[in-house]
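**Q** Sequence and computational prediction follow.
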Amino acid sequence: MMDDTAPIRLSALAHGGGCGCKLDPAVLSDILGAPSAFPLPRDLIVDASTRDDAAVWRINDETALVATTDFFTPIVDDPETFGKIAATNALSDVYAMGATPIFCLALVGMPVGKLPPEMIRAILAGGRSVAEAAGAPIAGGHSIDAAEPIYGLVALGTVHPDRLLTNSGARPGDVLILGKPIGIGIFSAALKQDRLSPDGYAQMVASTTRLNTPGAGLAALGGVHAATDVTGFGLLGHLGEMCDGAGVRAVIERRAVPVFAEARSLAAAGVRTGASGRNWAAVGAAVTGRPADWSGLDETLWCDPQTSGGLLVSCAPDSAEAVLAHFHKAGHSDAAVIGRIEAGEGIALV
């Protein structure tokens, strides 16, 4: 029987939280196996083969449909905030493709015997408020009785085919811009351990509920060649996918990467998620350049799983100022140039 007097911690009902509960990258690759031999329709212009953020179907010469889905277990205990974070995160993949969201479907799995209806309603209300703020109302969905709380969205958007952004268009000579600070996974681990300060929690919520709206207008700026969002595989994991897709090498300037100050301090004190270690195991071999002062702290930070993380953009150097101004105007004040793209392969950190 449910104890109506004890406070319910959503995060205690799940084995992981946010994008940190993604499958291990190596396990995911093993499960997916070889690509299907089924001949793909001509109008399916982006599929899973490039590990991009969404699938894209060309409707006509003027419009392409972008489709994605994302869901996870709670990263915070407040139900409405959980809903907002999950919805913001799901919509991020639409923005990462340069598209504008049009509508969503809700994906709901709740342990009905453990959560009162009002908490479930609050989760759904949080998600709905974000979707409506993005101009993409929730038009339906599906729900099940699940062992853990799970919430997310199917998000659909549209984009002109000529303004579609993918994760595989980076070019040698480009600069890399990151739209949000990293450290969300560390914050979530600290929250579970009751080690996160009120200011740190406020920063975490503000970042994870900030829509990546700059993505929808990036291609119109000119000189923007590729984009993705940094989520469960961490900065290095998603950058590695960008490099693999384009056949290029990335150089990251560690001191230029925006990192939440408290997250850095917590990581130095040993706070980390299990996912950061799995992410490093998957991408570490691609990190071919490391500075002399490289340490385990680097592995924790650069592989920290981000929930509703920032956009990672590859653009021509003479477009960087306009791209940064575009981010800053949308409230992404921490957006910064963090490195560059070169000919070659792998990732170097300096």
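**A** Happy to help now that I have it.
**Q** switch to C-alpha atoms for all contacts and neighbour counts from now on
**A** Will do.
**Q** Tell me which stretches of the stretch 201-350 of the chain form strands.
**A** 224-229, 248-252, 287-289, 311-315, 336-343, 346-349 (DSSP state E, counting those that start in this stretch).
**Q** Output those as JSON lines; include the columns mean neighbour count and distance to residue 85.
**A** Listed next are those as JSON lines, based on neighbours: other CA atoms under 10 Å; distance: least, CA to CA, whole Å:
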{"stretch": "strand 224-229", "mean neighbour count": "28", "distance to residue 85": "15"}
{"stretch": "strand 248-252", "mean neighbour count": "23", "distance to residue 85": "28"}
{"stretch": "strand 287-289", "mean neighbour count": "15", "distance to residue 85": "31"}
{"stretch": "strand 311-315", "mean neighbour count": "28", "distance to residue 85": "16"}
{"stretch": "strand 336-343", "mean neighbour count": "21", "distance to residue 85": "23"}
{"stretch": "strand 346-349", "mean neighbour count": "21", "distance to residue 85": "30"}
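**Q** And here is the other one:
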Amino acid sequence: MHSPTRTPLRLTRFAHGGGCACKIPPGELEDVLAGLTGPVLAVGDTSLLVGLATGDDAAVVALPGESGAAPRAVVSTADFFTPVVDDPYDWGRIAAANALSDVYAMGGWPIVAVNLLAWPRDVLPFELAREVLRGGLEIAAEAGCHVGGGHSVDDPEPKYGMAVTGLADPDRLLRNDTGRPGVPLSLTKPLGLGVLNNRHKATGERFEQAVATMTALNRDASAAALAAGAVCATDVTGFGLLGHLHKLARASGVTAVLDTAAVPYLDGAREAVRDGYVSGGTRRNLDWVTPFTDFGAADDDTRLLLADAQTSGGLLVAGEVPGAPVVGELVPEGTHSVVLR
């Protein structure tokens, strides 16, 4: 279902970047965060299970246990971005699925979210903002996640997303620092979202396969990964497959070997790269991972697709996930964090 009326306004024209491609470049972000840690609440406190250290998908805090009760942990995250498509309802659905993905990437399940909305109130009608919020509410309902309000600001550039709280079993988390040599790598969604979105922004062409991929929850993939015994995963978003794979390999102290022929792509993705619809975020991703990557014989288009800034991409799981292609494996740490073959 789309918006009840098509608007002549193209939302992507009001954004300097689209979706997760508008993230601060990973190298610059790491420089900003260097040396920053959270407060120590008490001597010996170990309740923060996942924090800033490895740049994982969400923060995880262990809850105090009651006698006989199953252990629980709180998963907390926030994600928002500029319009990635022109349809406001679809943008809302995509942004919500993307925000919820961080909880699934940790092996948790979302329980409540609040909206984060920035809106140019003197430029864009509020009926479009309503459609954005309606799309987010629908995806949250699909996920079984409450939406309890949120926060809005008047902003020259539209932005939307969610802050999400979830729960997880602290003994069954999916983390990016628990990869071990000898484990295969599975990818649960195809690549190419960034270049198709960039083509959409430039031409107005609508790519149904991209919208369907971005609005698909990572809930089932997360559950399948946990059921298969996986303990290591991350989602593939703004830093591209190579960027998130580099972070996983670095955090786990391993090298990731990627089989480029096994990586799935959306229809039209290679043509979009060929025709030059590559975002600045994707090129910055490639620049960042180049010192840590042995590209082998991979051509320029393949390198760009592997670094393509995804929005609401799939899970990259250290382990076999039923129905997901195996795209590589983890091996003992070598001279590069990622090797293409």
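**A** Alright, I've got the coordinates. This structure is a prediction, so every number in the text was calculated from the model and none was measured.
**Q** Put one on top of the other, what's the TM-score?
**A** Overlay of the two chains. TM-score (TM-score structural alignment, normalised by the length of structure 2): 0.92; 326 aligned residues with a CA RMSD of 1.6 Å.
**Q** With distance to residue 19 of structure 1 added, can I get the strands of the stretch 201-350 of structure 1 in CSV?
**A** Output for these, formatted as CSV (distance: least, CA to CA, whole Å):
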stretch, distance to residue 19 of structure 1
strand 224-229, 12
strand 248-252, 23
strand 287-289, 22
strand 311-315, 15
strand 336-343, 22
strand 346-349, 23
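**Q** which stretch among those strands comes nearest residue 83 of structure 1?
**A** For residue 83 of structure 1, the closest of these is strand 224-229, at 19.3 Å, according to CA to CA.
**Q** Apart from its neighbours in sequence, what residue is nearest residue 95 of structure 1?
**A** Using CA to CA, 6 or more residues apart in numbering and skipping residues adjacent in sequence, the residue nearest residue 95 of structure 1 is residue 215, 4.5 Å away.
**Q** What number of residues are in the vicinity of the one you found?
**A** 27 (other CA atoms under 10 Å).
**Q** ok, it to residue 94 of structure 1 distance?
**A** Distance, residue 215 of structure 1 to residue 94 of structure 1, using CA to CA, to the nearest Å: 8 Å.
**Q** what's the counterpart of residue 252 of structure 1 in structure 2?
**A** For residue 252 of structure 1, the aligned residue in structure 2 is residue 258 (criterion: TM-score structural alignment).
**Q** The closest residue to its match other than its chain neighbours and residue 252 of structure 2, how far apart?
**A** Nearest in space to residue 258 of structure 2, with sequence neighbours left out and distances taken as CA to CA, 6+ apart, is residue 328 at 4.3 Å. Going from residue 328 of structure 2 to residue 252 of structure 2 by CA to CA gives 16 Å.
**Q** In contact with the closest residue in space to residue 249 of structure 1 that isn't next to it in sequence: list those residues for me.
**A** Nearest residue to residue 249 of structure 1, sequence neighbours excluded (CA to CA, 6+ apart): residue 345, at 4.2 Å. Going by CA atoms under 8 Å, 6 or more residues apart in numbering, residue 345 of structure 1 touches 243, 244, 247, 248, 249, 250.
**Q** Check residue 22 of structure 2 too.
**A** Residues near residue 22 of structure 2 by CA under 8 Å, 6+ apart: 16, 81, 82, 238, 281.
**Q** how about the second one, what's its partner in structure 1?
**A** Residue mapping for residue 81 of structure 2 onto structure 1 gives residue 72, with TM-score structural alignment as the criterion.
**Q** hang on, the earlier thing: the residue nearest to residue 258 of structure 2 contacts residue 182, correct?
**A** No - in this structure, residue 328 of structure 2 is not within contact of residue 182 by CA atoms under 8 Å, at 10.2 Å.
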